[in-house]
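kindly return the folded structure for what I paste below:
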Amino acid sequence: MPILKTAAVAALASLSLGLAARAAPDPGKPTIVLVHGAFADASSWNGVVAKLAKDGYPVVALANPLRSVKGDAAYVGAALAAIAGPVVLVGHSYGGAVISAAAVGQPNVKALVYVAAFEPAPGETSLGLSGKFPGSTLGEALAPPVTLPGGGVDLYIQQEKFGPQFAADVPADQTAVMAATQRPIAQGALVEPQVGAAWRTIPSWSIYGDADRNIPAAAMAFMSDRAKAKRAVVIKGASHVVMVSHPGEVATLIEEAAR
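Sure thing, here's the model as predicted:
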């Protein structure tokens, strides 16, 4: 059965999902592993998780540390190694860089899904890719960096700019909560050269909005084309958090990849 080998971890994941009506996981279906990006957390996948679980998929939404591509990929890789059976690995935003590295050498990862996500080639950086085409306004929306005691800085989006910048198609009351609970990313992670590009050998799918203000749609089209995506879905008017505003479409594409 494609579930986490560690029963305690599986139980904790199930509790955190908080799903009242959840179908029993189908042993014939792969486990879906979801990796969030910067300025978000695992709850950003809630709508997607609900549909996947209803359709019988085992799901794990990991807490991405957002510290460094190499370190975050090692964390995700350890989780993948603890899963029995095939996996569909899904990344949002910076999480795309993480899954691209984490899936290298993981034989149970059968498909990759990029949700408004980076798909870097070795040597590329998330910051470099977001600036490859015009349209990103993230720099203007960032709060003053927070200096960390051990060196380096953390980045946040200004709360008053979070909605328009990050989640323009999400209700204001919901974006206010997202802004207050956003998780910062270490600035160094965005300028860290990529090592490993699993999309070169593992089939991939992509979905993103044409109104994304973090990563220009042209950049995501370039990356999905380069990866020879099995299918690329563009949601008209969708923001950077397309999995929050359009969970059904995102879950449908993940299920296509799972088949």
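
going forward, measure contacts between C-alpha atoms and count neighbours the same way
OK.

do you know how far the residue nearest to the spatial centre of the chain is from Ser14?
With distances taken as CA atoms, centre = their mean, the chain has His92 as the residue nearest its mean C-alpha position (2.1 Å). Applying CA to CA, to the nearest Å, the value for His92 to Ser14 is 21 Å.

ok, now which ones touch Thr147?
Applying CA atoms under 8 Å, 6 or more residues apart in numbering, we find Thr147 in contact with Val153, Asp154.

could you redo the last one with a cut-off of 6 Å?
By CA atoms under 6 Å, 6 or more residues apart in numbering, the contact set of Thr147 is Val153.

another one to check against the first:
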Amino acid sequence: MSFVSPTVVLVHGAFADAASWLGVIDELQRAGVPVVAVANPLRGLAADAAYVTSRIAQIGGPVVLVGHSYGGAVITVAGTARNVVGLVYVAACAPEEGESLGALQDRFAPPALADHLESWTYPAGGGAAATEVSVAPEAFGEVVAADVSPSVARVLAATQRPLAASVFTEVPGAAAWRTKPSWVLVAGADRAVNPEVVRFAAERAGARTVELDGASHAVAVSRPAAVAELIREAVGAVT
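From the prediction side, this is the model:
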């Protein structure tokens, strides 16, 4: 009997890009795991999930979807694709069908991030303007990447990609974790997403959960080996 190793598809979250997975990609490639990091548009939950789904559909064979932060909401919807065989949430949100990110996060105390967001506008078509948010650069290191070197944190702050504010009220039309096996990594010192939100969602999903004490929200940057280890566990379980 032959087995097809799933392709790992990495979906970054808000205030980041696909390069945030560099260390994780290196770990997975050295272990012989096929991996692709997609560019999450960050323009709206339905639109972002549709984009990721389109990428998944063009990958031959099974897929393990991995989402960081807001990317967790994206894989929750996109994970309903037929060839997705597992979900990995890294310091990520996993909403229920019909539950907005705002509603999920409001179950618990707001994280420090809430006090350090900046708002911007961008053209949304038809002459209309929409709102996006980013993290104040001077607070980025403390709030998002406290366990990353200051020089790297400054680069991450300067290269961050804003998130459309509409994602906090948009309601997901599906929850893939209800029918797909899931794994969750909790960053114990996360100040961007309250760890209680991640723990709650993990328990609700019946996920296999790993917690890293002292890890910041930028855990994929600061602890890529630990993140890759959990992903490899998921790949092994579904292969």
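
aligned to the residue nearest to the centre of structure 1, what sits in structure 2?
Using TM-score structural alignment, the partner of His92 of structure 1 in structure 2 is His68.

check Ala167 of structure 1 too.
Using TM-score structural alignment, Ala167 of structure 1 lines up with Ala145 in structure 2.

next SSE after whichever strand or helix holds Gly91 of structure 1?
Per DSSP states H and E: Gly91 of structure 1 is located in strand 87-92. Using DSSP H and E, the helix or strand that follows strand 87-92 of structure 1 in sequence is helix 94-102.

next, the angle from that next one to strand 87-92.
140 degrees (axes from the mean of the first three to the mean of the last three CA atoms, to 10 degrees).

helix 94-102 of structure 1 vs structure 2 - mean distance after superposition?
Once fitted to structure 2, helix 94-102 of structure 1 is off its aligned match by 0.5 Å on average (mean CA distance after the TM-score superposition for structure 1).

and the very next helix or strand once past that helix, how far from the chain's centre?
Later in the chain than helix 94-102 of structure 1, the nearest helix or strand by DSSP H and E is strand 109-115. Computed by CA atoms, centre = their mean, to the nearest Å, the separation of strand 109-115 of structure 1 from the middle of its chain amounts to 10 Å.

how close does strand 109-115 of structure 1 sit to structure 2?
With mean CA distance after the TM-score superposition for structure 1, strand 109-115 of structure 1 departs from structure 2 by a mean of 0.4 Å once superposed.

and that strand, what other elements does it pack with?
Applying 3 or more CA pairs under 6 Å, 6 or more residues apart in numbering; DSSP states H and E, we find strand 109-115 of structure 1 packed against strand 87-92, strand 204-209.

hey, where'd the strands end up in structure 2?
7-11, 35-38, 63-68, 84-90, 117-125, 128-135, 163-164, 182-187, 208-212 (DSSP state E).

and those: which comes nearest Ser54 of structure 2?
Of all those, it is strand 35-38 that lies closest to Ser54 of structure 2, at 10.9 Å by CA to CA.

in structure 1, what stretch matches that closest one?
Strand 35-38 of structure 2 corresponds to residues 59-62 in structure 1, going by TM-score structural alignment.

what about that stretch, how far off from structure 2?
Looks like 0.4 Å for stretch 59-62 of structure 1 (mean CA distance after the TM-score superposition for structure 1).

run through who's touching that stretch.
Thr31, Ile32, Val33, Leu34, Val35, Ala42.

try 8 Å this time
Here stretch 59-62 of structure 1 has contacts from 13, 31-36, 42, 45, 49, 52-53, 76, using CA under 8 Å, 6+ apart.

and stretch 195-208 of structure 1, by the same measure?
If you take CA under 8 Å, 6+ apart as the criterion, stretch 195-208 of structure 1 is touched by 70, 99-104, 109-117, 119-123, 217, 220, 224, 227-235, 238, 240, 242, 250, 253, 257.

and if we set it to 7 Å?
100-101, 103-104, 110-116, 120-123, 224, 227, 229-235, 242, 257 (CA atoms under 7 Å, 6 or more residues apart in numbering).

distance between it and the chain's centre?
In terms of CA atoms, centre = their mean, the centre of stretch 195-208 of structure 1 is set 13 Å apart from its chain centre.

which residue numbers in structure 2 go with that stretch?
Counting by TM-score structural alignment, stretch 195-208 of structure 1 sits on residues 173-186 of structure 2.
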